[in-house]
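# heads up, no residue letters with this:
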């Protein structure tokens, strides 16, 4: 971290919960962004720590979406890390340390029973509904999530990102002009369907690596890219997760739990369950293709192999849903030309 220790000491001085003691800094595994994360530890008078988030560059304007969205979620009771301080001139945010156990870690723990895993996901869905229902009321906090939305242009950008980095970049395949036109048309058909749905507060990356498990329950991270989108988006992110493949029976149970709980909270019967499921599957196609583009970008542009093991399970979701609906017959035919590749390994189940 390119910040002199003396200057960092002044940033930390007097900031809750920092005692005036020597500290150590340990890098933490980051996400697919350019942000860096560090854990700052004080050994006495007892283990104490905070997390330092270092932005890739000084924000301009200095208002930070992460902080504004954190305040919005905190105000409605969503469990998010407490904000201790923000130094815009250094691009440093000091946050509550939520520990190191993610939902992914818990689910992959061989000692966890199916019922314990199910209980964690039920709680994650409860938090999701809290964000969608209470969180979709703008209030007076000027939350930037309400100025952004998943519209056709945004969905299309992400699918073209997939085409550029997954097919043309990672797989090094040139797409024929006729197939380019077909992809553009088929992507557009899908995006128009998703973009016309009613919009809710959407975390945008609500998956097992952004949900922390603590004794008190689940806590939510990495919400700075929140925007408005259809209610199936975060649900697809959670249940069609590149990092955790849930048993199909459990996915069905969790989808029904989401619908029943939403009916209770809103006092309205949801009768169009078949259409809800169709939109869930369609959203998963878009979301999973977008994730494939991100994984490929990390390899092609940054030389990172970290995300390569998650290409196969993510692609398996895509084929599962493309096979399910005649709507996708044309898209499936074109994608198979380019994605059937020996460079993509078979997915591994949990």
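Great, that's in hand. This is a predicted model, so every value here is computed, not measured.
# can we go C-alpha only for contacts and neighbour counts from here?
Noted.
# who's in contact with the helix or strand where residue 330 lies?
When secondary structure is defined by DSSP states H and E, residue 330 falls within helix 329-339. Contacts to helix 329-339, defined as Cα atoms under 8 Å, 6 or more residues apart in numbering, come from residues 167, 171, 173, 175, 179, 182, 183, 186, 319, 322, 323.
# Now for the residues you listed: which two are most distant?
Between any two of the contacts of helix 329-339, the greatest separation by Cα to Cα is 23.2 Å, found for 173 and 323.
# May I have the secondary structure class of residue 53?
Classification of residue 53 by DSSP: H, G, I helix; E, B strand; the rest coil places it in strand.
# What about the contacts of helix 329-339, which are in strands?
Among those, no member is found in strands (DSSP state E).
# which ones are touching the residue lying closest to residue 293 once chain neighbours are set aside?
By the measure of Cα to Cα, 6 or more residues apart in numbering, the closest residue to residue 293 outside its immediate chain neighbours is residue 162, 3.8 Å from it. Residues touching residue 162, when contacts are defined by Cα under 8 Å, 6+ apart, comprise 289, 290, 291, 292, 293, 294.
# quick one, longest helix in the chain?
Across the chain, the helix with the greatest residue count (assigned by DSSP state H) is helix 273-302.
# For the stretch 1-150 of the chain, which segments count as helices?
Counting by DSSP state H, counting those that start in this stretch, one finds helices in the stretch 1-150 of the chain at the ranges 5-12, 65-75, 103-107, 114-133.
# neighbours around residue 51, how many?
Other residues within reach of residue 51, judged by other Cα atoms under 10 Å, total 24.
# Same question for residue 59.
So residue 59, with other Cα under 10 Å, has 14 neighbours.
# ok, now how distant is residue 319 from residue 98?
36 Å (Cα to Cα, to the nearest Å).
# and the closest residue to residue 48 other than its chain neighbours, what is it in contact with?
Setting aside the residues directly before and after it, residue 48 is nearest to residue 42 in space (Cα to Cα, 6+ apart), at 5.3 Å. Taking Cα under 8 Å, 6+ apart, we find residue 42 in contact with 18, 19, 21, 22, 23, 24, 48, 49.
# quick one on the thing from earlier: quick one: which helix or strand includes the residue nearest to residue 293?
Under DSSP H and E, the secondary-structure element containing residue 162 is helix 152-162.
# Kindly calculate the angle that that helix makes with helix 273-302.
Interaxial angle of helix 152-162 relative to helix 273-302 (axes from the mean of the first three to the mean of the last three Cα atoms, to 10 degrees): 50 degrees.
# So which bits of helix 152-162 are buried?
For helix 152-162, a neighbour-count test (16 or more other Cα atoms under 10 Å) marks 152, 155, 156, 158, 159, 160, 161, 162 as buried.
# then this one, side by side with the first:
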């Protein structure tokens, strides 16, 4: 069997004809996409590979980047067969929009949509979370500030940036937010609590979750990355580069900033979170067309934080249920702790806060048992 058998047959044959190419499968998180690092003898061989792939596809070339790779290393992305053509187009389309906002994304060198096959720029292996683990949080604060500036650029693009991006055709909804919260609740009760919810717990969920989702959808709806956190910011040449943006859509103005500064993957202190939100707020005031009330924004940030962190907790638990990449479950307590802090800062959510405090204890006990 060819060592390139994971690829579509025509691409496999192209790779088989390049004797010196090195292939390394990269580890993903919970994505069903597959990523491979292809290393060639030099950038010229990498360019020839792209040209030959396009010819071998026997299709009209769906997309070719204006830039030619200057490095000998490329990243090949394979999308799952179901819906791969649509997903491929979304990656190209949303990436083009983000780049037009002046925000770095990996360059797309080739996309053959019908195969679900893309070749993109190799950004290396250092994510924001890796930088923090290696160099400490103090050395990552400038990256956070840059990421916040990028976020505001995407939310409030300049007049010359076209609004024809596919992301503007889709929107979050209160029903979608509620579904994510209910999914978390079902998984948490089954996997962690190992019991059905009590009547009082169900009453709190029915009341407070609906209120949270309704409040979120009352915010101004802007371009939303949907997964803007430390694992989706790569560091190249000392600056962040945004990845994993294919699910972008219209969403609450504070959704992405909540995702970034209340990210369960990173233990940001309260002072750091406040400093970063202050930075975001100052940029927002300069860009937004609306009269912003800081008190209202604090409440809006809290409801986004609760929903976003519990949604993330549901993702970690779903991975546990599928018995893959279970190391993500170690972030479960921090996700609940962030949601708990936000609930305690929100009037009218005392019952939810008390429930989450008990659930946080259960999550810590579950993690101990899971790691033993």
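Structure's in. What do you need? For clarity, every value in this text was computed on a predicted model and none was experimentally measured.
# Do you know the score for how well these two fit?
Their TM-score after superposition, calculated using TM-score structural alignment, normalised by the length of the first structure, is reported as 0.87; 337 aligned residues with a Cα RMSD of 2.8 Å.
# aligned partner of the residue nearest to residue 48 of the first structure in the second structure?
Structural alignment places residue 42 of the first structure opposite residue 40 in the second structure (criterion: TM-score structural alignment).
# now residue 196 of the first structure
Match for residue 196 of the first structure (TM-score structural alignment): residue 218.
# okay, now the closest residue to that match other than its chain neighbours: neighbour count?
Once its chain neighbours are removed from consideration, residue 218 of the second structure has its nearest residue in residue 252; the separation is 7.8 Å (Cα to Cα, 6+ apart). Residue 252 of the second structure has 23 neighbouring residues, counting by other Cα under 10 Å.
# quick one: residue 286 of the first structure from residue 131 of the first structure, how far?
22 Å.
# likewise residue 27 of the first structure?
The gap separating residue 27 of the first structure from residue 131 of the first structure is 30 Å, by Cα to Cα.
# Compare neighbour counts for the two and give me the winner.
Set side by side, residue 27 of the first structure and residue 131 give different neighbour counts by other Cα under 10 Å, the larger being at residue 131 (21 against 13).
# Can you name the helix or strand that residue 317 of the first structure falls in?
According to DSSP H and E, residue 317 of the first structure maps onto helix 311-324.
# so that helix corresponds to what in the second structure?
Per TM-score structural alignment, the counterpart of helix 311-324 of the first structure in the second structure is residues 332-345.
# before we move on, what about stretch 235-248 of the first structure?
Under the alignment (TM-score structural alignment), stretch 235-248 of the first structure falls on residues 257-270 in the second structure.
# on that earlier part again, so which of the contacts of residue 42 of the first structure hold up in the second structure?
With the contact criterion set to both residues aligned by TM-score structural alignment, their matches' Cα atoms under 8 Å, those that also touch in the second structure are 22, 23, 24, 48, 49.
# Skipping its backbone neighbours, what lies nearest the aligned partner of the third one in the second structure in space?
In the second structure, the residue paired with residue 24 of the first structure is residue 22, using TM-score structural alignment. Taking Cα to Cα, 6+ apart, and ignoring the residues beside it in sequence, residue 22 of the second structure has residue 39 as its nearest neighbour in space, at 5.0 Å.
# Give me the number of neighbouring residues for the one you found.
By the measure other Cα under 10 Å, the count of residues near residue 39 of the second structure is 20.
# same deal with the one 10 residues further on?
As a burial measure, residue 49 of the second structure scores 18 neighbours (other Cα under 10 Å).
# now for it: what does it line up with in the first structure?
Matched by TM-score structural alignment, residue 49 of the second structure corresponds to no residue in the first structure.
# Is residue 49 of the second structure located within a helix, as I assumed?
Yes. Residue assignment for residue 49 of the second structure, taken from three-state DSSP, places it within a helix.
# need the contact list for the nearest residue to it once chain neighbours are set aside.
Leaving aside its chain neighbours, residue 49 of the second structure sits nearest to residue 14 (7.4 Å; criterion: Cα to Cα, 6+ apart). In this structure, residue 14 of the second structure makes contact with 49, 52, 53, 56, judged by Cα under 8 Å, 6+ apart.
# Reformat those residues into TSV and put secondary structure and distance to residue 289 of the second structure next to each item.
Putting the contacts of residue 14 of the second structure into TSV (DSSP: H, G, I helix; E, B strand; the rest coil; distance: Cα to Cα, whole Å) gives the following:
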residue	secondary structure	distance to residue 289 of the second structure
49	helix	47
52	helix	49
53	helix	47
56	helix	50
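# out of the residues you listed, which is most surrounded?
Neighbour counts for the contacts of residue 14 of the second structure (other Cα under 10 Å) peak at residue 53, which has 21 neighbours.
# thought it was touching residue 13?
No. Counting by Cα atoms under 8 Å, residue 53 of the second structure does not reach residue 13; the two are 9.3 Å apart.
# Overlap in contacts, these two.
By Cα under 8 Å, 6+ apart, residue 53 of the second structure and residue 13 have no common neighbours.
# Quick one: map the residue nearest to residue 293 of the first structure onto the second structure.
Across the two structures, residue 162 of the first structure finds its equivalent in residue 184 of the second structure, going by TM-score structural alignment.
# and what of residue 67 of the first structure?
Taking TM-score structural alignment for the superposition, residue 67 of the first structure sits opposite residue 92 in the second structure.
# For its match, which non-adjacent residue is closest in space?
residue 108 is the one closest to residue 92 of the second structure (Cα to Cα, 6+ apart), at 7.2 Å.
# now for that neighbour: what does it line up with in the first structure?
In the first structure, the position corresponding to residue 108 of the second structure is occupied by residue 83, as judged by TM-score structural alignment.
# Provide a list of residues in contact with its match.
So, once contact is read as Cα under 8 Å, 6+ apart, residue 83 of the first structure ends up touching 67, 70, 93, 94, 95, 96.
# Closest one to residue 207 of the first structure out of these, please.
residue 70 (17.5 Å).
# That's all I had, so thanks and see you.
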